[in-house]
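>>> give the three-dimensional model of this entry:
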Amino acid sequence: MKTALYLFLTFNMLLLFGGCKKKENFAIDLEVETPTFSDKTIRLEGQSSISLIFSSKFYLYNSEKPNENFAYADIIDVNNKLFIISQHSENNIQDHHKGYLTIAESMDDGETWSNFRPLVTGFEDAINVSAPSFVKISDKHIFIFYLVKYSTSRIDIYSQESFDGCTTWTNPQVVSRTNVGYQILNNARVQYINNRIIIPLSYPQSGDISNYSLSNNELKLFYYYSEDLGKTWNKSKALSANLSLLEPGLISLSNPAEWLMNIRTDNGKILFARTKDNGVTWKYENSDIISPSSPQTLLYDKERKAVFMVWNNTNVNAPSHGANRSPLTMGISYDNGYTWQKIRDIESKTSLYDYAYVALKKLDNRIYLVYNERNNKTGKFKVKICSFK
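Coordinates of the predicted model:
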């Protein structure tokens, strides 16, 4: 009887302490600060006189299959050849649908693409793989960064390297193994500034994106940075505000220690943040530049000493997350982003298509725009490419 009682108690203790898995806490642990707002308001002041000659617009892959989609792309040039990486899905493109990464090549400035091949197809236990960024260290040494989504409380950021100009790639390596949470990375966002790789991210402070709503300030910003080409990673402090901060982008300006961050919001205007000391301290800068809840993309052009921006220049249903992302507009600033002028609409205003998630890259002597075209009626995604000198 004593033996039976002992076995019964032991079995129950094992169930209690060993058989029940403790639920993992996926909240990101960061020191949070709220920068002050600058007394300067960034303004859009009129039409630019700059004359840019744009190429025709080309599709990456104009598939007529109803469920075959391409989206969230980035572009790079290596030895006079263009490479593009994008999410590819045969089951529609949605935040929680399956997708993987495909790479392709062009020898004619993006007019035609060939040699499509899967690049990242593993992670079978994940929901999807998306949002790739290229980082070019040299013509031989190239990084890709991308997100791997597992749940509403976990997205991991991964990297791979090529040492032969995008021919072969190392195995995937997770960025910052100490951090687990829902880390939101856009395509074409990772930067290489002053020998430092920088990954700007948005995240829900509670740890679960399901807690985000249009009426709270759940989403904060932070960035990873590596000063040894990805061998080790550090985290910045998190930036907070009295509203949710979504999908940041980040560039360095004429002074490489001065960075400008563009921030998607739900309040109908683009929000900016600026640092002049390599990210140690920040100040927010309000703007009068209208935008729905959609990301913007910046590029600093050293030759022109100017900043380009591409965004959806409309206030239609500003808090909405779709079906209002047109027109797709390009602007220019000659004073490090304090004042802007509109250049032209890349895509005209329409209710049929959304245009968003832009990669804006200067490659050799051309500037390339790569962006999503979403059919609002069918939900189909395509990637479009154009360029100018």
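>>> contacts and neighbour counts: CA atoms only from here.
OK.
>>> distance from the chain centre to stretch 178-186, please.
12 Å (CA atoms, centre = their mean, to the nearest Å).
>>> okay, now Gln94: neighbour count?
For Gln94, the count of nearby residues is 12 (other CA atoms under 10 Å).
>>> for it, what are its contacts?
Shown in contact with Gln94 (CA atoms under 8 Å, 6 or more residues apart in numbering): no residues.
>>> then Ser226?
Ser226 is in contact with Arg196, Ile197, Ile198, Thr232, Trp233, Asn234, counting by CA under 8 Å, 6+ apart.
>>> surely the last one and Ile199 touch.
No: with contact defined as CA atoms under 8 Å, Asn234 does not reach Ile199; the gap is 10.4 Å.
>>> quick one more, to check against the first:
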Amino acid sequence: DGSLLLGWTEFYACSGVDHGPARLSGKISNDGGRTWNKKYTLVENDGGRNVMEVNFLRLMNGNIALFYCQKNTESTDCRVMMRTSADEGKTWRDAKQLSPSNKYTGLTNGRAIRLRSGRILLEAWEGGFAYCIISDDDGKTWRDSQRIKPADGECYENACIELKDGRVMMLMRTGLGGQFKSISTDGGETWSDPELTQLTGSAAPVSISRVPKTGDLLAVWTHNPGSTKRNPLTSALSKDEGETWSNFRNIEEAAEDAWAYPAVTWTGNDALLTYFNYKGGLSLKIKKIPVEWFYQ
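This next block holds a predicted model:
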């Protein structure tokens, strides 16, 4: 019906530390993201620590898939879970587990994609390696892709996008100076050796999307080369499918503040950007940015 569903990790008993108690909450917008209805619970906290990292994807049968993490310990048991909704996110069916119980497997907000072939790629990471959880039957069954990491270190929260020629590009968070890139020529099954991109900055994840109006790629990430601070929050454009980046612009910048974990949803020619603001404890922010702003 054109409405928007927003989902986020709501820390309800602390200031937002990674392992604090949290549920998944939602809101609906009927006016393109300008205003939002009353908050409601998507998934109550059924983990030993919390539930977090919301990803939505429309399935071919019209249902909505919700992917998230069920965190049971701080470092040894974090599970990727999937639920589906047949009533536009009002209620959710029982969860299906997509990763092992004895490993710490993570996701990132707003990252699940469907390729033109119909294949679903759910970006995940575990043990310093990035990979995708793959489904070719609209979420009924799943398998893991090849796992990769940079030669000189580990990688974490990743993001994928299908390129115009059918290849898939993965960008991944590292502590090695910025976002690393890997390319798949077989729909996310196998990946090239990761290499550093122009998207330099602190150890925090990137959001990658395609600009509907121009077909260019938009990256949003924390861009502060040589620093561990998550400041500023920056956008950049690629007009050659991720080979080079230009039009660097700061979306947020302040000396004593921090922002991270961006996700972009396009509504017409506007980018709806969600991200965390760290000042005074974690808080969710939403900013509506016209496409022209990124090109100025």
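>>> just to revisit the earlier point, Asn234 and Ile199 of the first structure - which one has more neighbours?
Counted by other CA under 10 Å, Asn234 of the first structure and Ile199 do not tie: Ile199 has more neighbours, with 24 against 14.
>>> what residue of the second structure matches up with the more buried one?
Mapped onto the second structure by TM-score structural alignment, Ile199 of the first structure lines up with Leu122.
>>> mean per-residue distance, the helix or strand containing that match to the first structure?
Element membership of Leu122 of the second structure [criterion: DSSP states H and E] is strand 120-126. By mean CA distance after the TM-score superposition for the first structure, the fitted strand 120-126 of the second structure averages 1.3 Å away from its aligned residues in the first structure.
>>> show me which positions of that strand end up buried.
Buried residues in strand 120-126 of the second structure, defined by neighbour count with 16 or more other CA atoms under 10 Å: Ile120, Leu121, Leu122, Glu123, Ala124, Trp125, Glu126.
>>> can you lay out those residues as TSV showing distance to Ser182 of the second structure?
Listed next are these as TSV, based on distance: CA to CA, whole Å:
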residue	distance to Ser182 of the second structure
Ile120	18
Leu121	15
Leu122	16
Glu123	13
Ala124	14
Trp125	14
Glu126	17
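>>> now check the first structure for the residue matching Gly187 of the second structure.
Counting by TM-score structural alignment, the partner of Gly187 of the second structure is Asn278.
>>> quick check: closest non-adjacent residue to its match.
Using CA to CA, 6 or more residues apart in numbering and skipping the chain neighbours, the partner closest in space to Asn278 of the first structure is Ala257 (4.7 Å).
>>> please enumerate the helices of the first structure.
2-14 (DSSP state H).
>>> and the strands in the stretch 251-389 of the first structure?
259-264, 271-275, 283-285, 297-301, 306-312, 328-333, 339-347, 353-363, 366-375, 381-388 (DSSP state E, counting those that start in this stretch).
>>> count of neighbours near the aligned residue in the first structure for Asp138 of the second structure?
When the first structure is aligned by TM-score structural alignment, Asp138 of the second structure is paired with Leu229. By other CA under 10 Å, 14 other residues sit near Leu229 of the first structure.
>>> how close does Leu229 of the first structure get to Ser159 of the first structure?
Noted for Leu229 of the first structure: a distance of 11 Å to Ser159 of the first structure, by CA to CA, to the nearest Å.
>>> how about Ile289 of the first structure?
Separation of Ile289 of the first structure from Ser159 of the first structure (CA to CA): 34 Å.
>>> what's the closest non-adjacent residue to the aligned partner of Asn250 of the second structure in the first structure?
Aligned counterpart of Asn250 of the second structure in the first structure: Asp345 (TM-score structural alignment). Of all residues beyond its chain neighbours, the one nearest Asp345 of the first structure is Thr329 (4.2 Å), with distances taken as CA to CA, 6+ apart.
>>> in the second structure, what residue corresponds to that neighbour?
In the second structure, Thr329 of the first structure lines up with Thr234, judged by TM-score structural alignment.
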